[in-house]
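Student: I'll drop the sequence and a predicted model, then ask my questions.
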Amino acid sequence: MATTVLDPARPGTEHAGPGEPAPRGSPWILLASVLLLLIGTGGLFHANTPGCCEPPLGDGPRRTAPVPEPWGDDVLAAAEFSGIPPGIVAAQLDVESRWDPRAVSHAGAQGLAQFVPDTWERYGRGDPFDPRAAIRAQGLYLKDLRRMVQGLAPATAREEVDLVLAAYNAGPTAVLRHGGIPPFAETRGYVAQIRELAATTYAEVGA
């Protein structure tokens, strides 16, 4: 906020008559002017101090850090559509591709969400290397996987999410055939790694 200060360099000159030297200003007027200037400057510094006037956490939009900035809203949308917690959705993308939109696995999985061509043909639209398209397809696929594993009657929401993650990694057929998370070291490690990241790195996503 700007502070209006009287000109301290010319105190008292407004009453000087023609040809008369301007009287010397009172030192009190000069001191008051300097104090006003300092107060105004201090107010400006205070107003621009980082964090001084920011709304408290929870009063603003849902947070998406540390999700890369361009894709935060897409992650929240995929989580809302699929019913999977946002931290899990973000952690899964981290585990799948380390947020690299050009990632390609040895098995031919592509993009941020690592879709193989057959699965992309069913759930994806456009280019699998387009991050926003990949996250949208991830949300669609996660929702479909939730529907598939409900036949196993998961006892808790956490168990349901673990089954969905296992189905994403090993395929829904393997999960249904084993009646739960398959006894594959890769799949069990995949679920555990996503859970750990969701509880730490991505714990505040969507909070």
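Tutor: Great, that's in hand.
Student: from now on I want contacts and neighbour counts done on CA atoms only, so please keep to that.
Tutor: OK.
Student: list the buried residues in stretch 115-135.
Tutor: For stretch 115-135, the neighbour count (16 or more other C-alpha atoms under 10 Å) marks 115, 116, 120, 123, 124, 128, 129, 131, 132, 133, 134, 135 as buried.
Student: name the element residue 141 belongs to?
Tutor: helix 131-149 (DSSP states H and E).
Student: show me which residues of that helix are buried.
Tutor: Buried-residue list, helix 131-149, by 16+ other C-alpha under 10 Å: 131-143, 145-146, 148-149.
Student: the chain: helices as residue ranges?
Tutor: Ranges of helices in the chain, per DSSP state H, are 27-47, 72-82, 86-97, 117-123, 131-149, 157-170, 172-178, 185-199.
Student: need these in a markdown table (columns: distance to residue 106).
Tutor: Formatted as a markdown table, the helices of the chain follow (distance: least, C-alpha to C-alpha, whole Å):
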| stretch | distance to residue 106 |
| --- | --- |
| helix 27-47 | 54 |
| helix 72-82 | 25 |
| helix 86-97 | 12 |
| helix 117-123 | 13 |
| helix 131-149 | 18 |
| helix 157-170 | 14 |
| helix 172-178 | 20 |
| helix 185-199 | 15 |
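Student: presented hereafter is structure B, for comparison with structure A:
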Amino acid sequence: MPAGTGALTPIPPLFTALASALSAATTVPSTPAAPAPGASAPAASTGPGQAAATAAPTDAASRAAAPAPGTAASGLPPSGTAPPGSLSWAGAAAGLSWPRQVLEALAGAVARRHGLDPALLRAVIQAESGWNPAARSPAGAVGLMQLMPATARELGVTDPLDPVQNLEAGARYLRRQFDRFGDWRLALAAYNAGPEAVEAHGGVPPFAETRAYVEKVLRLWATQAARREEA
């Protein structure tokens, strides 16, 4: 289990980005279509005072070193992470329909805050929940980034159905896995199966679900990145 971590402090820019997205999304339907599956993605972005991997996750590029922000990765299973209860809009989040455009804008802001490529975080969200903030898996994972209850509690999430908390948690946990393993394939495998499983097997665990998950996210990441380049 990861070392205890306190709630994150409010980040004004994050709320600004969300507010802007909300006003810009007034004509967006509340249940937008999910992007086509089977895409992939490269690159990591830059975070505050730290470089991030930017090359596509080929076998070599997936090991692109990204300066660690000073936190060691730790270990709850897959969909688990560390968010800030302080980032929750005191009950307001529950009353929003959260249009896809708003969620994508929020995901981009959260990704940049944690030194992640927005295309990567969006790929993980697509693979985990298909952008459904209320998604629940048979195993009990909840929300956009499918946080397991124990993981959410350990990392300070008070409401995993709150997209703000869920995204912050998922992004922070994913970043920690990359800082721990220095390889995006391994980081994604750790997000899905847990860091202990990655360490125990000395690489991506031989679990069909985990291997399929890693490949799916990499494909989605590549597709997201390609679309960004064309824009």
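Tutor: Cool, got the structure. Being a predicted model, the structure only gives us computed values, none of them experimental.
Student: how close are the two chains, by TM-score?
Tutor: Once superposed, chain against chain, the TM-score is 0.58 (TM-score structural alignment, normalised by the length of the first structure); 132 aligned residues with a C-alpha RMSD of 2.1 Å.
Student: circling back: ranking the helices of the first structure by burial, who's on top?
Tutor: The highest average neighbour count among the helices of the first structure, using mean count of other C-alpha atoms under 10 Å, belongs to helix 86-97 at a mean of 24.
Student: go ahead and name everything in contact with that helix.
Tutor: 67, 75-76, 78-80, 99, 103, 111-114, 190, 193-195, 197-199, 202-206 (C-alpha atoms under 8 Å, 6 or more residues apart in numbering).
Student: which part of the second structure lines up with that helix?
Tutor: Aligned by TM-score structural alignment, helix 86-97 of the first structure falls on residues 118-129 of the second structure.
Student: mean deviation, the matching stretch versus the first structure?
Tutor: Comparison of stretch 118-129 of the second structure with the first structure after fitting gives an average deviation of 0.8 Å (mean C-alpha distance after the TM-score superposition for the first structure).
Student: and what of stretch 102-112 of the second structure?
Tutor: Looks like 2.1 Å for stretch 102-112 of the second structure (mean C-alpha distance after the TM-score superposition for the first structure).
Student: hmm, who's touching that stretch?
Tutor: 14, 17-18, 21-22, 25, 45-47, 117-119, 121-122, 131, 163-164, 167-168, 171.
Student: number of residues surrounding the aligned partner of residue 114 of the first structure in the second structure?
Tutor: Aligned against the second structure by TM-score structural alignment, residue 114 of the first structure finds its counterpart in residue 146. Other residues within reach of residue 146 of the second structure, judged by other C-alpha atoms under 10 Å, total 32.
Student: isn't residue 146 of the second structure up against residue 136?
Tutor: Yes: at 7.2 Å, residue 146 of the second structure and residue 136 qualify as touching, with contact defined as C-alpha atoms under 8 Å.
Student: which residues are common contacts for these two?
Tutor: Joint contacts of residue 146 of the second structure and residue 136 (C-alpha under 8 Å, 6+ apart) do not exist.
Student: what's the closest non-adjacent residue to residue 137 of the second structure?
Tutor: Distances taken as C-alpha to C-alpha, 6 or more residues apart in numbering put residue 146 closest to residue 137 of the second structure, at 7.6 Å, once the chain neighbours are dropped.
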